[in-house]
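Colleague: Need a 3D model of the sequence below.
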Amino acid sequence: MASSSNATNSLTSNTDDKNPKDNRAAAITKPASSPVLISTDLLRSVLTHHSLIRHIHDSLPAVSATITTPIRQSYAVSPSSSLLLMPSWSSSPSFPYIGVKLVTHFPQNSTLNLPGVQASYNLFSTITGQALASMDGTELTLYRTSCVSGLASKFLAREDSRVLVMIGAGNLAPHLIKAHLAARPSLRRVIVWNRTMQKAEDLVESLRRSEDHGGVCFETSGSLDEICELGDIISCATNAQAPLVKGRRLKAGAHLDLVGSFTHTMRECDDEAIRRGRVFIDNEAALVEAGELVGAFERGVIEQGDVCGNLVELIKGEREGRRNAEEVTVFKSVGSAVVDLLAAQLVYEALRLP
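Modeller: This next block holds a predicted model:
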């Protein structure tokens, strides 16, 4: 999506040192006369994993109770493809936004070297109903999904975590790696595994060429079981239908981050991993959508009441995260329109409006 030169000139280059609340009054009282079009490159210039993790941490508990998020609507476009609508809106005058994410899921796109999931995000004012901005929803989703995992690892992974294992080398993988590195700067080694080894090697080479990661070593491995035994943090972003991570392979103190599954037939870890771990979720939808959890409930591995808490409860300190250096923790996310809206807010309020 192309952006206007005015939008280009009005964006800050970095939000790490910028509080989006500083521009909120301007965003509310002086909306642009037409929606700002925010391209992928412009969105990347506004968002960093550090800033979004911090923004979610600081804002999610306060706004989550004021945002209405209807169940996502899904329509079959073909037997294998679908269109999803994810609306949300705030009832708080201090957070005056409506957001709608339009998502297409075309899994066959892998044969065309295209993303299977693509999206557009539209932001409106709850005061006037005016369209405020339209942005790349695919990139926004990659940032918010990875930063939710990164934030969870601040509560659930060991502070001295050294080895990150990344299972999957798709579009989400580099974001998850950067988010975990931002959340756990003690990490010194990243090992990538993918069914197609060349994709893992390409990702590692790209990470080595990208910005300085402070001496972190990036490598690949063809032995999934072996590297699972090494991981202090294991992050999974795949479309797996059969378990990839075996619970017996997890070392004491490991943190397992499950991102890929969002249907009952998808599953990235086995029952033993769920049985061994203290399980946390991003939001309640995970209890009815995630294949790992739904299957574990059905098989009597754990009950819903055994889930230890959600992300908001962790942030607010209502549920205890990691309790000691030996326990295994599991975080399962399925995504949330609330976090979409927070990410879009951070992008939009980084505008210097005239």
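Colleague: From here on, just use CA atoms for contacts and neighbour counts.
Modeller: OK.
Colleague: Where do the strands of the stretch 1-150 of the chain begin and end?
Modeller: 36-38, 67-68, 73-76, 82-90, 97-105, 117-125, 131-136 (DSSP state E, counting those that start in this stretch).
Colleague: Now do the same contact list for Ile53.
Modeller: 147-148, 150-151, 179, 183 (Cα atoms under 8 Å, 6 or more residues apart in numbering).
Colleague: what do you get if the cut-off is 6 Å, keeping everything else the same?
Modeller: 147, 151 (Cα atoms under 6 Å, 6 or more residues apart in numbering).
Colleague: one more to put side by side:
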Amino acid sequence: MQVFSADDVHRLLDYPSLVEALRAAHAADRMPLSRSSVMGELPDETNKFVSLVAWAAGDVIAVKLVGVFPSNLALTPPEPSVQGLVTLFHGATGRPLMAADGAAMTFRKTAADSALGVDLLARHDAEVLLIVGSGGLAPHVALAHTAVRPSIREILIWNRTAKRADDTAAGLLAEGLPVRSVTDLDAAVARADIISCVTMSTSPLVKGALLKPGTHVDLIGAYLPDMREADDDVVRRAHVFVDTRNGCDHSGEIAEPILRGLLTLDSIEGDLFDLCTGRHPGRTAPDAITMYKNVGGGHLDLFTARHLGVIAETAPHRVAP
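Modeller: Take a look at the predicted model:
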């Protein structure tokens, strides 16, 4: 059985190849059997523990065990808010094949998921990327999105705590990306061609009234029904897409608009299977506003872990950006 540390995962899973692996997996149009559960110690507990299982018949089984502990970032020294393991088993015999660092796998998988959405839905001439939030995922979103949209000439980072935005921008600047932190979120929203939200917000941050024509809104953080990153005006103005329809209404970005009659599950225009198979053409007009809800799911962990195994066998010394 192979074991991959966080450094191994980041070294091997470069974003261009991972995005293409996810595209190919969705184009094959075979959804693995997937189940997930979320547990908290108390009803109002912010810490959560998530287990996800996905089984591609005759191929592989992926199991992810991951904790989400937001207060970890305030520890001394800080620890990642997402920690755990992703494991892969032989789909026909159950033999263990690999185990990998769960935080690194989650960062890479989640960023590549949204980058595939960007590649399918954002304008090809997009120049300004706004990242709302500056947790551990934010740098990965910047790297993944610029991998699929080399047209990006400016990256803006906003966070409620300005110093954290400054620190994230400084780290990306050191990697050669054209990035700066900003303090006026509304002004940044009005300028952006692509907006990616990576927060734990329970109230909307992105105002749909401020979006310019052609904007792509990528919503990653709100994974519970009481969480929200974009307001109802975003839903009203946008063509709405999700990465997966399975469980998408568990997110506040979809659940609240449904409750208010602004959206139905049938009015969601497509998911990654629809987009990657060509059943939906994606962006249909330069001025269209698109919204993409990154729901996640065990099938994406399976696709990512399977790709890691292939890469490890064929290019063991590969260095990922």
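Colleague: Mind checking the TM-score on these two?
Modeller: Once superposed, chain against chain, the TM-score is 0.93 (TM-score structural alignment, normalised by the length of structure 2); 311 aligned residues with a Cα RMSD of 1.6 Å.
Colleague: rewinding a little: dump the strands of the stretch 1-150 of structure 1 to JSON lines, plus distance to Leu346 of structure 1.
Modeller: JSON lines is the format used below for the strands of the stretch 1-150 of structure 1 (distance: least, Cα to Cα, whole Å):
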{"stretch": "strand 36-38", "distance to Leu346 of structure 1": "13"}
{"stretch": "strand 67-68", "distance to Leu346 of structure 1": "16"}
{"stretch": "strand 73-76", "distance to Leu346 of structure 1": "25"}
{"stretch": "strand 82-90", "distance to Leu346 of structure 1": "15"}
{"stretch": "strand 97-105", "distance to Leu346 of structure 1": "12"}
{"stretch": "strand 117-125", "distance to Leu346 of structure 1": "12"}
{"stretch": "strand 131-136", "distance to Leu346 of structure 1": "12"}
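Colleague: Need those strands in CSV (columns: mean neighbour count).
Modeller: As requested, those are exported to CSV (neighbours: other Cα atoms under 10 Å):
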stretch, mean neighbour count
strand 36-38, 22
strand 67-68, 17
strand 73-76, 12
strand 82-90, 19
strand 97-105, 22
strand 117-125, 20
strand 131-136, 23
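Colleague: Which one, of these, ends up nearest to Ala273 of structure 1?
Modeller: strand 117-125 (27.6 Å; Cα to Cα).
Colleague: which residues in structure 2 does that closest one align to?
Modeller: Aligning strand 117-125 of structure 1 against structure 2 (TM-score structural alignment) gives residues 82-90.
Colleague: go on, stretch 260-273 of structure 1?
Modeller: Going by TM-score structural alignment: stretch 260-273 of structure 1 matches residues 221-234.
Colleague: Ok, stretch 174-187 of structure 1 next?
Modeller: Using TM-score structural alignment, stretch 174-187 of structure 1 pairs with 139-152 in structure 2.
Colleague: what about the closest residue to Ser110 of structure 1 other than its chain neighbours, distance to Thr126 of structure 1?
Modeller: Using Cα to Cα, 6 or more residues apart in numbering and skipping the chain neighbours, the partner closest in space to Ser110 of structure 1 is Gly116 (6.5 Å). Distance of Gly116 of structure 1 to Thr126 of structure 1, computed by Cα to Cα, to the nearest Å: 32 Å.
Colleague: Mind jotting down where the strands sit in the stretch 201-321 of structure 2?
Modeller: 216-219, 239-242, 290-293.
Colleague: could those strands go into a markdown table alongside mean neighbour count and distance to Ala170 of structure 2?
Modeller: As requested, the strands of the stretch 201-321 of structure 2 are exported to a markdown table (neighbours: other Cα atoms under 10 Å; distance: least, Cα to Cα, whole Å):
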| stretch | mean neighbour count | distance to Ala170 of structure 2 |
| --- | --- | --- |
| strand 216-219 | 28 | 23 |
| strand 239-242 | 22 | 31 |
| strand 290-293 | 26 | 28 |
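Colleague: ok so Gly117 of structure 2 is a helix residue?
Modeller: Yes. Judged by DSSP: H, G, I helix; E, B strand; the rest coil, Gly117 of structure 2 forms part of a helix.
Colleague: Count the neighbours of the counterpart of it in structure 1 for me.
Modeller: Using TM-score structural alignment, the equivalent of Gly117 of structure 2 in structure 1 is Ala152. Look at Ala152 of structure 1: counted by other Cα atoms under 10 Å, it has 30 neighbours.
Colleague: can you tell me how far Ala152 of structure 1 sits from His255 of structure 1?
Modeller: 10 Å.
Colleague: got it, and Ala285 of structure 1?
Modeller: Relative to His255 of structure 1, and taking Cα to Cα, Ala285 of structure 1 is found at 21 Å.
Colleague: same question, His55 of structure 1
Modeller: 23 Å.
Colleague: ok so, going back, what's the average distance of the match of strand 117-125 of structure 1 to structure 1?
Modeller: Here the mean offset of stretch 82-90 of structure 2 against structure 1 after fitting is 1.1 Å, by mean Cα distance after the TM-score superposition for structure 1.
Colleague: My read is that Arg267 of structure 1 contacts Gln241, right?
Modeller: Yes. If you go by Cα atoms under 6 Å, Arg267 of structure 1 and Gln241 touch, sitting 5.2 Å apart.
Colleague: Between those two, which is the more surrounded one?
Modeller: Counted by other Cα under 10 Å, Arg267 of structure 1 and Gln241 do not tie: Arg267 has more neighbours, with 26 against 15.
Colleague: Skipping its backbone neighbours, what lies nearest Ser81 of structure 1 in space?
Modeller: Excluding the flanking residues, the one nearest Ser81 of structure 1 by Cα to Cα, 6+ apart is Phe106, at 4.7 Å.
Colleague: ok, now Arg23 of structure 2?
Modeller: Cys276 (6.1 Å).
Colleague: Alright, I will stop here.
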